[in-house]
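Asks: Sequence unavailable; structure follows:
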């Protein structure tokens, strides 16, 4: 089994299903996420699908989503 690590080439993550937000823009400028077999989540830039993927634990993704829902990152989109 291949070792999964941060910065792994997204093409090495075989069999994952990448998903991006329905609200992503028509130019494809979005991040895509995929659940890995061990429950971790891979994140990649949709403009560079063969590029590196960052790997986060489920707990890290849960914390991020709670922060997003609470508006903690709204200032980044202003």
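Replies: On my side now, so go ahead. Keep in mind it's a predicted model, so treat the numbers as computed, not measured.
Asks: From here on, just use CA atoms for contacts and neighbour counts.
Replies: Will do.
Asks: Can you report how many residues neighbour residue 27?
Replies: The local packing of residue 27 (other Cα atoms under 10 Å) involves 8 other residues.
Asks: That one should be in a strand, yeah?
Replies: No: according to DSSP: H, G, I helix; E, B strand; the rest coil, residue 27 belongs to no strand; its state is coil.
Asks: Next up, the contacts around residue 36.
Replies: 16, 42 (Cα atoms under 8 Å, 6 or more residues apart in numbering).
Asks: hold the first one in mind and look at this next one:
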């Protein structure tokens, strides 16, 4: 199985990117994709060819659950 690392050019990953329905049409959104290894890749939609960040399922779960619990509400303007 291929190992994907942080910094891999997003355009080279064998994935289908998706973004939130709450994203706006100005391209200000984060896109995510599940890698064949089960990890999750993240990229900036404004720079789709730039490097992706790669997270384990446990790391993504910690972030998503924290967001659901309101831990990052202070970041919303």
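Replies: Thanks, I have it. This one's a predicted model, so the numbers in the text were calculated from it and none came from an experiment.
Asks: tally of neighbours for residue 11 of the first structure?
Replies: A total of 13 residues lie near residue 11 of the first structure under the criterion other Cα under 10 Å.
Asks: Show the contacting residues for the alignment partner in the second structure of it.
Replies: Using TM-score structural alignment, the partner of residue 11 of the first structure in the second structure is residue 11. Residues near residue 11 of the second structure by Cα under 8 Å, 6+ apart: 48, 49, 50.
Asks: isn't there a strand covering residue 11 of the second structure?
Replies: No: going by three-state DSSP, the assignment for residue 11 of the second structure is helix, not a strand.
Asks: Quick check: it vs residue 66 of the second structure, distance?
Replies: Residue 11 of the second structure sits 29 Å away from residue 66 of the second structure when distances are taken as Cα to Cα, to the nearest Å.
Asks: Having no further points to raise, I will conclude here.
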